[in-house]
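Colleague: mind folding the following:
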Amino acid sequence: MKNIISLLVLGAVAFWLGQQHFRQPENPSPSHTISQQETILSQIRELNQLHSVAFHLQSIIKTEKQGNWFALWQDSQKGLFVAKGRVQAGLDLDKLSAKDIHILPDKVLVNLPPVAILSADLEDIEVFDLKTGLFNVYRADWSVLQTVQAQAKQQIVQQACQNGILQHAQQRSAEQIRQLLRLSNPNVEVYASPQIAACTVK
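Modeller: Just a heads-up that it's a prediction; the model follows:
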């Protein structure tokens, strides 16, 4: 008798879970949160343009969404993503004005504006793992990609700055402008700005 009652209870639970799999929850879904992230510098490339330096990075991000009690927490979700992106830094020559150029009898002096982060772009996002609940009965919530994209872009910019992208761009941009101007005037001295711009995307 006890075995029959146990089978009936298990059958009822299995039927209820099956119904929940096809039913949209009435309560709003909890938002995704970033539980862990790590960004790795994978490549530094010098560019022959005013975007003086490009850093290629990988951002490893783990996400987690809490489940709801009415679904026995089977709608919880965990994900592991690897985002690849590129951050470029260089000169904004719109900030170069006449007061930065000094013409002397024997030479020309050029003071460059501060270098800055000019762009940050995600090139690819790979999904390494995405699971819902213990039994994986709920469909994955792919809106998590919006959270991952926003976090990954922020992470690659921060990591690029920690790895010295602005310092690289400061040195490289001064050399680029110096070589360009000396094609027409060998007596040109170019000085990089001692200031470093904030580590944010323009």
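Colleague: hey, let's count contacts and neighbours off CA atoms from now on
Modeller: Fine.
Colleague: compute the distance between Asn136 and Gln77, please.
Modeller: Distance from Asn136 to Gln77, counting by Cα to Cα, to the nearest Å: 9 Å.
Colleague: higher neighbour count, the two?
Modeller: Gln77 (23 against 15; other Cα atoms under 10 Å).
Colleague: spatially central residue in the protein, please.
Modeller: Centroid-nearest residue in the chain, with Cα atoms, centre = their mean: Lys153, separated by 2.0 Å.
Colleague: show me the contacts for that residue.
Modeller: Taking Cα atoms under 8 Å, 6 or more residues apart in numbering, we find Lys153 in contact with Gly85, Ala120, Asp121, Leu122.
Colleague: inside strands: which ones of the residues you listed?
Modeller: When DSSP state E is applied, these are split such that Gly85, Ala120, Asp121, Leu122 fall in strands.
Colleague: picking up where we left off before, would you agree the residue nearest to the centre of the chain falls within a helix?
Modeller: Yes: according to DSSP: H, G, I helix; E, B strand; the rest coil, Lys153 belongs to a helix.
Colleague: I have a second one here; can you model it like the first so I can compare?
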Amino acid sequence: MSGTSSSLRSRFKWFFLIIIIGLLSAFAAVKWYQKQQPDIQVLTSDGVLQHIQHLNNLETVAFHIDTVVTSTREGSWNRLWQDQQKGLFVASGRVVAGLNLSKLTPENVSVSKDGKAIHIKLPPVEILSSSLDKTEIYDIQTGLFGLMDIDPQLLSLAQTAARRKIIQTACQSGILELANGNAQKQIESLFTLTQAQITVESAPVPKCA
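Modeller: Sure, this is the predicted structure:
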């Protein structure tokens, strides 16, 4: 009798084990099937706009420029103009251009009804920032016999002139044209995973300041 009871328990254990294995196999099969199914993405104009504006400023090109500037402080008549100061400065700076994406509006973005086509009209590219990394004195004259202290305003005037000059140099080198082309490519790359057809329309390149 005990042998029969032991046999029943053994069969029950095997039956229970088979059920567990079956359930685990079914669960694994469902998970595998879910992984094979592509994610369903619903694209809307508002969603595309928010996705782009999240970047705030899109810096698409940066120029590093070295320039030489002069700065002069005129002498005063009561010192017979012998207190005139003149300096020659070497400045290194950086000019960044790209898109201010806060200027993108809902009218700039359109999505087809089936969500398979996106058209984006970009705002004009612009100079986003300019900065001086360093300004060094190359040569300076501080009045008769060089006995006068350097006027701090001399350096300030040189830095102002240097910022203006590095922007001018960047403009002459085509920074906005390069930024425009890069902006179009970078915006297109944002939506490569959507499998939608992307059309990015660049605005005319504005006059560089």
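Colleague: the residue nearest to the centre of structure 1 maps to what in structure 2?
Modeller: Under the alignment (TM-score structural alignment), Lys153 of structure 1 pairs with Arg163 of structure 2.
Colleague: and that match, how far from Asn100 of structure 2?
Modeller: The gap separating Arg163 of structure 2 from Asn100 of structure 2 is 21 Å, by Cα to Cα.
Colleague: ok, now Ile175 of structure 2?
Modeller: When distance is defined by Cα to Cα, Ile175 of structure 2 is 15 Å away from Asn100 of structure 2.
Colleague: of those two, which one has the most company?
Modeller: Neighbours per residue (other Cα under 10 Å) separate Ile175 of structure 2 from Asn100, with Ile175 holding more: 24 against 20.
Colleague: was I right about that one contacting Glu59?
Modeller: No: contact between Ile175 of structure 2 and Glu59 fails when scored by Cα atoms under 8 Å: they sit 11.6 Å apart.
Colleague: show the subsequent helix or strand relative to the host helix or strand of Ala150 of structure 1.
Modeller: Following DSSP states H and E, the helix or strand that holds Ala150 of structure 1 is helix 144-162. For helix 144-162 of structure 1, the following helix or strand on the C-terminal side (DSSP H and E) is helix 165-181.
Colleague: quick check: buried residues in that next one?
Modeller: Residues 165-174, 176-178, 181 are the ones in helix 165-181 of structure 1 that count as buried (16 or more other Cα atoms under 10 Å).
Colleague: coming back round to it: which contacts among the contacts of Lys153 of structure 1 does structure 2 share?
Modeller: Checking those against structure 2 (both residues aligned by TM-score structural alignment, their matches' Cα atoms under 8 Å), the contacts still present are Gly85, Ala120, Asp121, Leu122.
Colleague: just give me the closest of those residues to Ser143 of structure 1.
Modeller: Nearest to Ser143 of structure 1 among the kept ones among the contacts of Lys153 of structure 1, counting by Cα to Cα, is Leu122 at 17.0 Å.
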